[in-house]
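> Based on what follows, work out the 3D shape:
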Amino acid sequence: MDIIAKTRDFLNQTGYIARFTGQLFTLAAKPPYEIKEFLSQCYIIGYRSLPLVALTGFIMGLVLTMQLRPSLVYYGVQSQLPVMVGIAIVREIGPVITALIFAGKIGSSIGAELGSMKVTEQIDAMEVSGTNPYKYLVATRVVAGTLMLPVLTMLADAISLFGAYVGVNISAVTNFRLFFMQILKTLEFGDVLPAFIKTFFFGFAVSIVGCYKGYNSNRGTRGVGNSANTAVVLSSVLIFIIDLLAVQITALLGLN
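Sure, this is the predicted structure:
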């Protein structure tokens, strides 16, 4: 019976999220548009997340290089280190790690913020005053999150590659231009485009889940905490699912 109940609950939640997402495509496209709030969310979601993303990206590139170098030296192919690091960061590690950081920071923040507004009845007050809370609170955050994560991912990739360059120069001396020329010569269209496109889906998934959990938060402070927590967990799971689907689609299209 527990399995049946959990399955029913899972299907109900899936339907609620699908309906919640469907509202985005019907209401958000209609004027008036909340341009000022959208730009504010772009600043909060994008610019304020940059320091954490940059630090994570630099450490990621540095550690990956330091871990790979001994094995490549052992097999006598240390000259391929820039190529391997570049492909790994651009195709997979950069987008996924950045999306997980994004889910932990932005997904929880959106869930907690909208959950607090729900508990304090600010959302109800917006409806009474004639403002559409879905367009003002949800649409702006989802669109901003969808557009900002690809930008953050590109910056994280660039900083990660610089961290990889620093990691290489800890044990040897490598020319900056030569290091990046090796990476750029190896990267192909099929490496960059699929990795870039899937970041839009990552950003959309994190933003819509955070908004859904916060917008439908239960009453009380515990409900706000649960909204933030479940937003991060569900967003992280969706990131891995989307990444798996992206890899399969890329393989079917022959872009690998």
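> switch to C-alpha atoms for all contacts and neighbour counts from now on
Fine.
> Find the nearest non-adjacent residue to the residue most central in space within the chain, please.
Nearest to the mean C-alpha position of the chain, by CA atoms, centre = their mean, lies residue 99 at 2.6 Å. Nearest non-adjacent residue to residue 99, counting by CA to CA, 6 or more residues apart in numbering: residue 202, 6.3 Å away.
> Surely that neighbour touches residue 242?
Yes. Judged on CA atoms under 8 Å, residue 202 makes contact with residue 242 at a distance of 7.3 Å.
> Compare these two and say which is more crowded by neighbours.
The neighbour comparison of residue 202 against residue 242 (other CA atoms under 10 Å) goes to residue 202, with 29 against 16.
> List the buried residues of the strand or helix carrying the more buried one.
Take DSSP states H and E as the rule and residue 202 turns out to sit in helix 189-215. By neighbour count with 16 or more other CA atoms under 10 Å, helix 189-215 contains the buried residues 191, 194-196, 198-215.
> for the strand or helix carrying residue 162, packing partners?
Taking DSSP H and E as the criterion, residue 162 maps to helix 140-171. Counting contacts by 3 or more CA pairs under 8 Å, 6 or more residues apart in numbering; DSSP states H and E, helix 140-171 packs against helix 35-45, helix 50-74, helix 81-88, helix 94-102, helix 189-215.
> how far off helix 140-171 does the longest one point, in degrees?
Angle of helix 189-215 versus helix 140-171, following axes from the mean of the first three to the mean of the last three CA atoms, to 10 degrees, is 130 degrees.
> rewinding a little: out of the helices and strands packed on helix 140-171, flag the one nearest residue 6.
helix 189-215 (18.2 Å; CA to CA).
> tell me which strands and helices the closest one is in contact with?
Packing contacts for helix 189-215, counted by 3+ CA pairs under 8 Å, 6+ apart, involve helix 2-27, helix 94-102, helix 108-119, helix 140-171, helix 221-252.
> got the angle between that helix and helix 108-119?
20 degrees.
> Give me the distance from helix 189-215 to the chain's centre.
6 Å (CA atoms, centre = their mean, to the nearest Å).
> which ones are touching the residue nearest to residue 99?
Residues near residue 202 by CA atoms under 8 Å, 6 or more residues apart in numbering: 99, 146, 149, 238-239, 242.
> Nearest residue to residue 57 in space, please, no chain neighbours.
Spatial nearest neighbour of residue 57, excluding adjacent residues (CA to CA, 6+ apart): residue 160 at 4.6 Å.
> how much space between the one you found and residue 49?
Per CA to CA, to the nearest Å, residue 160 is found 16 Å from residue 49.
> Then residue 24?
From residue 24 over to residue 49 the distance is 24 Å, taken as CA to CA.
> now swap in residue 200 and tell me
Between residue 200 and residue 49 the distance is 16 Å, computed by CA to CA.
> To check against the first, give me the structure of this:
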Amino acid sequence: MLLNALASLGHRGIKTLRTFGRAGLMLFNAVVGKPEFRKHAPLLIRQLYNVGVLSMLIIIVSGVFIGMVLGLQGYLVLTTYSAETSLGMLVALSLLRELGPVVAALLFAGRAGSALTAEIGLMRATEQLSSLEMMAVDPLRRVVSPRFWAGVISLPLLTIIFVAVGIWGGSLVGVSWKGIDAGFFWSAMQNAVDWRLDLVNCLIKSVVFAITVTWIALFNGYDAIPTSAGISRATTRTVVHASLAVLGLDFVLTALMFGN
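Here you go, the predicted model:
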């Protein structure tokens, strides 16, 4: 009984290591090497539109509502201590340090990550990737690489948009609805936020999340079983694994940035 359990655990561990190895090799072969910007520029621009521009709607709408909820809840708490003029500080720091990069990455994983997995999984199922190999075209450089760089470029920009509209949503509730003086709101935010430190840390988080989410999405699609059920499971794995990875990495990065 115990030996069977240990054998099963060892088998799963080896399988996990093999998966990490295949994922690492896929990313290395797709990204590392002589760049061919002229040849792949149209592909990159197309993927920037598919991955980034088409994700803006959910990012903007979610950012506004999260900023409004944060402003309302923050106002209700701060009024208990007669500190409602600090609402701008609370909204800005919460969005820049945590909610902005994390929620934007989770939304990106659900919208763009799942789409990338399904698209590449369908290309695998319809043997489009095999056809590229038969024509001496590397599918990793042709298909995976433009999508990877599009994800890495898009998510930090989407995070900045999310934070900006979130702060605007918080000011909409605090200033326009609850009547906080606009000067107090914006001055408290400017005095509390170190734009160089907080903004740089926000961008660092978003870049790490972008690499992680895009990598997971592309590998799950590239490694998917070429059936409808296999693509469905791969898409589900992308959302689950990417979300867990973002939350885990967020704790690690927060501890490194603000733990001292």
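> overall similarity of the pair, as a TM-score.
Overlay of the two chains. TM-score (TM-score structural alignment, normalised by the length of structure 1): 0.92; 253 aligned residues with a CA RMSD of 1.8 Å.
> hmm, back to that, so which of the helices and strands packed on helix 189-215 of structure 1 gets nearest residue 55 of structure 1?
Residue 55 of structure 1 lies closest, by CA to CA, to one member of those: helix 140-171, at 8.4 Å.
> Neighbour count: residue 160 and residue 49 of structure 1, which is higher?
Legend: neighbour count by other CA under 10 Å for residue 160 of structure 1 and residue 49, higher for residue 160 (31 against 18).
> Aligned against structure 2, show me the partner of that one.
Using TM-score structural alignment, the equivalent of residue 160 of structure 1 in structure 2 is residue 166.
> Please verify my assumption that that match contacts residue 69.
No. At 9.5 Å, residue 166 of structure 2 and residue 69 do not qualify as touching, with contact defined as CA under 8 Å.
> quick one: stretch 112-125 of structure 1 aligns where in structure 2?
So stretch 112-125 of structure 1 sits over residues 118-131 in structure 2, by TM-score structural alignment.
> gap between the two ends of the matching stretch?
The first and last residues of stretch 118-131 of structure 2 sit 18 Å apart, counting by CA to CA.
> Run through who's touching it.
Identification of contacts with stretch 118-131 of structure 2 by CA under 8 Å, 6+ apart yields 139, 218, 220-227, 231-232, 234-235.
> at 7 Å instead, please
Residues from elsewhere that reach stretch 118-131 of structure 2, judged by CA atoms under 7 Å, 6 or more residues apart in numbering: 139, 221-222, 224, 226-227, 231, 235.
> and those, which are buried?
Neighbour counting over the contacts of stretch 118-131 of structure 2 (16+ other CA under 10 Å) leaves 139, 221-222, 224, 226, 231, 235 as the buried ones.
> Go through these and name the one nearest residue 16 of structure 2.
residue 224 (15.3 Å).
> The equivalent of residue 94 of structure 2 over in structure 1: neighbour count?
Residue 94 of structure 2 maps onto residue 88 of structure 1 when the alignment is built from TM-score structural alignment. Residues lying near residue 88 of structure 1 (other CA under 10 Å) number 15.
> quick one on the thing from earlier: could I get the contacting residues of the residue nearest to residue 57 of structure 1?
Contacts for residue 160 of structure 1 (CA under 7 Å, 6+ apart) come out as 57-58, 60-61.
> any chance of the contacts of residue 202 of structure 1 in TSV, plus distance to residue 119 of structure 1?
Compiled in TSV, the contacts of residue 202 of structure 1 are given as follows (distance: CA to CA, whole Å):
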residue	distance to residue 119 of structure 1
99	28
146	26
149	28
238	26
239	28
242	32
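> Is residue 180 of structure 2 in a helix, a strand, or coil?
What DSSP: H, G, I helix; E, B strand; the rest coil gives for residue 180 of structure 2 is coil.
> Count the neighbours of the counterpart of it in structure 1 for me.
Mapped onto structure 1 by TM-score structural alignment, residue 180 of structure 2 lines up with residue 174. Residue 174 of structure 1 has 13 neighbouring residues, counting by other CA under 10 Å.
> so what's residue 174 of structure 1 closest to, chain neighbours aside?
Among residues not flanking residue 174 of structure 1 along the chain, residue 168 sits closest, at 7.1 Å (CA to CA, 6+ apart).
> follow-up on the earlier one: give me the mean distance between the helix holding residue 162 of structure 1 and structure 2.
For helix 140-171 of structure 1, the mean deviation from structure 2 after alignment is 1.0 Å (mean CA distance after the TM-score superposition for structure 1).
> now that helix and helix 2-27, what's the angle there?
110 degrees.
> Quick one: list the elements packing against the helix or strand following helix 140-171 of structure 1.
Next helix or strand after helix 140-171 of structure 1 toward the C-terminus (DSSP H and E): helix 176-186. The contact analysis (3 or more CA pairs under 7 Å, 6 or more residues apart in numbering; DSSP states H and E) places helix 176-186 of structure 1 against helix 81-88.
> The same query, at a cut-off of 10 Å, please.
helix 81-88, helix 140-171 (3 or more CA pairs under 10 Å, 6 or more residues apart in numbering; DSSP states H and E).
> Could I get those in a markdown table, plus columns for distance to residue 248 of structure 1?
As requested, those are exported to a markdown table (distance: least, CA to CA, whole Å):
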| stretch | distance to residue 248 of structure 1 |
| --- | --- |
| helix 81-88 | 17 |
| helix 140-171 | 20 |
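> which position in structure 2 aligns with the residue nearest to residue 99 of structure 1?
Alignment note (TM-score structural alignment): residue 202 of structure 1 maps to residue 209 of structure 2.
> Quickly note the distance from its match to residue 101 of structure 2.
With CA to CA as the criterion, residue 209 of structure 2 and residue 101 of structure 2 are 8 Å apart.
> Need the residues touching each of those two.
Both residue 209 of structure 2 and residue 101 are contacted by 155-156, 203, 246, 250, under the criterion CA atoms under 10 Å, 6 or more residues apart in numbering.
> got a markdown table for those residues, with distance to residue 46 of structure 2 too?
Putting those into a markdown table (distance: CA to CA, whole Å) gives the following:
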| residue | distance to residue 46 of structure 2 |
| --- | --- |
| 155 | 16 |
| 156 | 18 |
| 203 | 24 |
| 246 | 26 |
| 250 | 30 |
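> burial count for the residue in structure 2 that residue 225 of structure 1 lines up against?
Counting by TM-score structural alignment, residue 225 of structure 1 corresponds to residue 232 in structure 2. Using other CA under 10 Å, residue 232 of structure 2 has 18 neighbouring residues.
> how about residue 232 of structure 2, what does it touch?
114, 117-118, 121, 221, 224-225, 238.
> That'll do, ta.
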